[in-house]
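[1] What follows is a predicted structure for the sequence shown.
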Amino acid sequence: MGFLGKIRACNTWNPLDFLPFTLNGERIGNLHRGAAAQLRRWPQWFAVTTDAVHWINAPACAAERTATLAEVVDQLVANGLITHCHGELYPVTASTRAQSRCLIDRAAAPFFGMRAFGQHLNGFVRTAHGIEMWIGQRSATRRHYPGYLDHLVAGGLPAELSLAENLRKECAEEAGMAAVLANQAIAVSAVSYCQDSARGLKPDVMYCYDLELQEDFVPRCTDGEVENFRRIPVRDVLELVCDSDAFKLNCNLVLIDFLIRHGFITPEEQDYLELVHGLRAKLP
């Protein structure tokens, strides 16, 4: 599939298959046409037309809008249209987390095609043989991508936590990392993609961090989400990204970003400019 193929695989959606989901004239999501039809059962809240789904009679208070959405989500879960509730709340926003209009359960965001945010940390070591990266293997019990390779630390970004707070939490849970070490992570970039998935549309933003670690550092998973960790030469990581499907799909984007920034993918790469631009897809 190659590097460009990985980026394209994360950006597979046809706007004609979706209807904008609006609140007070602002698009806050994109519903698959089949999903949009399911909202007709709540005519007091949603006006479904051929061109859009409008959230009508929405409460003026963000907390009340959150409660209304939660009631709808609970019913969609009960009917098997959403698999489960995750228990983490994400901001409902047309742009940034700070401009949240209300909150929704993390697992329900794709059904409504709502923007989601996450954090991915590249943990690496400089050795006498060159850069090596700490790579985790996801637990076989994970709901999504069981057994696939993943970053040292990666996770969603709940609405109630700041980026720094959430990164410390994820570092502790996924790698047994002390806060003083997690605080040394450097925010380096953000990548975005928009993917049509079985759960709905995923217009996602991932904040990227680099953390240079000492050779004696050994990660320890404390939340059961990772089966094991391996320290892999960066050239082997490059080959895995380019030539295999070993990594959880969106991790490839963050790794390609790392490989570009650290000079392992250079302008001599045939699709270099398309790779650079493709890592930051324009979100609906």
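    Received, thanks. Predicted model, so just to flag it, every value in this text is computed and none were measured. Numbering: from 1, shown residues only.
[2] From here on, just use CA atoms for contacts and neighbour counts.
    Will do.
[3] Give the buried residues for the helix ranked longest in the chain.
    When the chain is parsed with DSSP state H, its longest helix is helix 62-78. Under the neighbour-count criterion of 16 or more other CA atoms under 10 Å, helix 62-78 has Arg65, Thr66, Ala67, Thr68, Leu69, Ala70, Val73, Asp74, Leu76 buried.
[4] separation between the fourth one and Pro43?
    It refers to Thr68. Per CA to CA, to the nearest Å, Thr68 is found 13 Å from Pro43.
[5] do the second one as well
    Distance check for Thr66 against Pro43: by CA to CA, it reads 18 Å.
[6] what do you get for the last one?
    Leu76 is 15 Å from Pro43, where distance means CA to CA.
[7] got it, and the first one?
    When CA to CA is the yardstick, Arg65 and Pro43 sit 16 Å from each other.
[8] Then the third one?
    Between Ala67 and Pro43 the distance is 17 Å, computed by CA to CA.
[9] repeat for the fifth one
    Leu69 sits 14 Å away from Pro43 when distances are taken as CA to CA.
[10] All the helices of this protein, in order from the start?
    Under DSSP H, the chain gives helices at 2-9, 33-38, 62-78, 109-112, 163-175, 179-182, 234-243, 251-261, 272-278.
[11] Distance to Asp150 for the ones you listed - can I get that in JSON lines?
    Below are the helices of the chain laid out as JSON lines (distance: least, CA to CA, whole Å):
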{"stretch": "helix 2-9", "distance to Asp150": "15"}
{"stretch": "helix 33-38", "distance to Asp150": "30"}
{"stretch": "helix 62-78", "distance to Asp150": "28"}
{"stretch": "helix 109-112", "distance to Asp150": "21"}
{"stretch": "helix 163-175", "distance to Asp150": "11"}
{"stretch": "helix 179-182", "distance to Asp150": "18"}
{"stretch": "helix 234-243", "distance to Asp150": "11"}
{"stretch": "helix 251-261", "distance to Asp150": "6"}
{"stretch": "helix 272-278", "distance to Asp150": "20"}
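[12] Presented hereafter is structure B, for comparison with structure A:
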Amino acid sequence: MACYLFPAAIVAPRSSPLPRFAHHRIRAQKPSISNPKRLSSVVSSGRFGWDDVLRVGEGNQEDDDPSDLRGYFEKVRACNRGSEKQSEFVPFVVEDQIVGYIHRGFIEHLRKFQDVFTIVSGNNGCYIGDRVTLHSSLKKPEDKTRAVGDAITCLGKLIPGIRNELYPVTSSFGMPVFFSLERAAAPYFGIKAYGVHMNGYVERDGQQFLWIGKRSDMKPTFPGMLDHLVAGGLPHGITCKENLMKECEEEAGIPRSISNNAISVGAISYVDIDEYKYKRDVLFCYDLKLPAGFVPKNEDGEVDSFRLVPAAHVANIIQRAEFFKPNCSIVIIDFLFRHGYISPDDHGYLELLQSLRSGDCS
């Protein structure tokens, strides 16, 4: 196969006792920050600190509208961009099953690998085929994995952020795996990607507090932004629970004796289309009630620091700012639904609930 190259500190909570906050349903609150223009600047530049985050979280009671869910809807929309661009993609078919979608422009780069990809033309006279499949000579899953992997390596900087981590290519969760694909390439082939996301929380004096992490500035994606406690993609050959416990150890120093108590609470999904990328993600969500004295410790260098923040304040942050990595926002919104912080009496409750599963949750 010819190869074508293309140019190209962990912070613990304060030692004083946890503050006593009135347990109440989340209300849409304006941030009490002395300089709103500065807040806008730090958010848009990606540079903000915990002081900025906590000021937004504290909010104030002025112009408080308990039924205003607009900030949550904005976060869901941020994960579901580009639906108007679906016509720019064609199906990626393996063994007569649609496993993904590939942009017409990206297909032109795949034409160079004629022993790997087959472009099947339709009857409409278009120069781009109606679908992309794999060459008929690639019979075994390991042959497909190797050949597609070699092509991805040759594509070079067209697919940035290679992680040497393989995702299963399948028609839906639990179905036979046709082959495995480099994680960074998943959105370029539009395959379904699965992950595990966990909210870690503490209860004290009848209040709930969420552990929030601030991503390392060295992360290739969303550097310096906020995450919930633990998250990770689901590689090939590992169960969701086992992967979650592994991520708990690596990202937050949570021993298996504790992480084994994490509770599976459902899944959310979204579709994000941006240029050549067609992200179809399904996130399996977990809750873990942590001991009151537990302090997370990052072990893999991907988290800069942690803070324990009242759940009510986390909701204000999501409503009023862009501090969180987008898909982490909707995982936390799901937590807020399940723990009663968003009420059926709030206008748009059912619509927001349904929007958390905007993608093909299968």
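    Okay, I see it. Here the structure is a predicted model, which means the values were calculated and not measured.
[13] Once you drop chain neighbours, what's closest to Glu355 of structure 2?
    Careful, residue 355 of structure 2 is Ser and not Glu. Leaving aside its sequence neighbours, Ser355 of structure 2 sits nearest to Val76 (CA to CA, 6 or more residues apart in numbering; 6.9 Å).
[14] Which position in structure 1 pairs with the one you found?
    In structure 1, Val76 of structure 2 lines up with Ile7, judged by TM-score structural alignment.
[15] Next up, the contacts around its match.
    Asn252, Leu253, Leu275, Gly278, Leu279 (CA atoms under 8 Å, 6 or more residues apart in numbering).
[16] In this structure the third one contacts Gly2, no?
    No: if you go by CA atoms under 8 Å, Leu275 of structure 1 and Gly2 don't touch, sitting 10.7 Å apart.
[17] More neighbours: those two, which one.
    Neighbours were counted for Leu275 of structure 1 and for Gly2 using other CA atoms under 10 Å; Leu275 has more, 22 against 14.
[18] counterpart of the more buried one in structure 2?
    Using TM-score structural alignment, the partner of Leu275 of structure 1 in structure 2 is Leu352.
[19] quick one, what contacts its match?
    Tyr72, Phe73.
[20] now Gly155 of structure 1
    So Gly155 of structure 1 contacts Gly118, Gln119, His120, Glu170 (CA under 8 Å, 6+ apart).
[21] Check Lys297 of structure 2 too.
    Ile10, Glu251, Ala252, Gly253, Ile254.
[22] residue in structure 1 matching it?
    Aligned against structure 1 by TM-score structural alignment, Lys297 of structure 2 finds its counterpart in Arg220.
[23] how much space is there between that match and His151 of structure 1?
    Distance from Arg220 of structure 1 to His151 of structure 1, by CA to CA: 13 Å.
[24] do the same with Val53 of structure 1
    Computed as CA to CA, the Val53 of structure 1 to His151 of structure 1 distance reads 37 Å.
[25] In the contacts of Gly155 of structure 1, find the pair that's most separated.
    Largest separation among the contacts of Gly155 of structure 1 by CA to CA: Gly118 and Glu170, giving 10.7 Å.
[26] follow-up on the earlier one: closest to Asp304 of structure 2 among the contacts of Lys297 of structure 2?
    Ile10 (5.8 Å).
[27] What lines up with that closest one in structure 1?
    In structure 1, Ile10 of structure 2 lands on no residue (TM-score structural alignment).
[28] Gly232 of structure 2 now?
    In structure 1, the residue paired with Gly232 of structure 2 is Gly155, using TM-score structural alignment.
[29] just Ser216 of structure 2 next, same as before
    Ser216 of structure 2 maps onto Ser139 in structure 1, by TM-score structural alignment.
[30] for that match, what are its contacts?
    Contacts of Ser139 of structure 1 by CA under 8 Å, 6+ apart are Pro146, Gly147, Gly224, Glu225, Val226, Glu227.
[31] Could you check how far the last one is from Pro146 of structure 1?
    So the one you mean is Glu227 of structure 1. For Glu227 of structure 1, the distance to Pro146 of structure 1 - CA to CA - is 10 Å.
[32] quick one: common contacting residues for those two?
    If you check Glu227 of structure 1 and Pro146 against CA under 8 Å, 6+ apart, the residues they both contact are Arg138, Ser139, Ala140.
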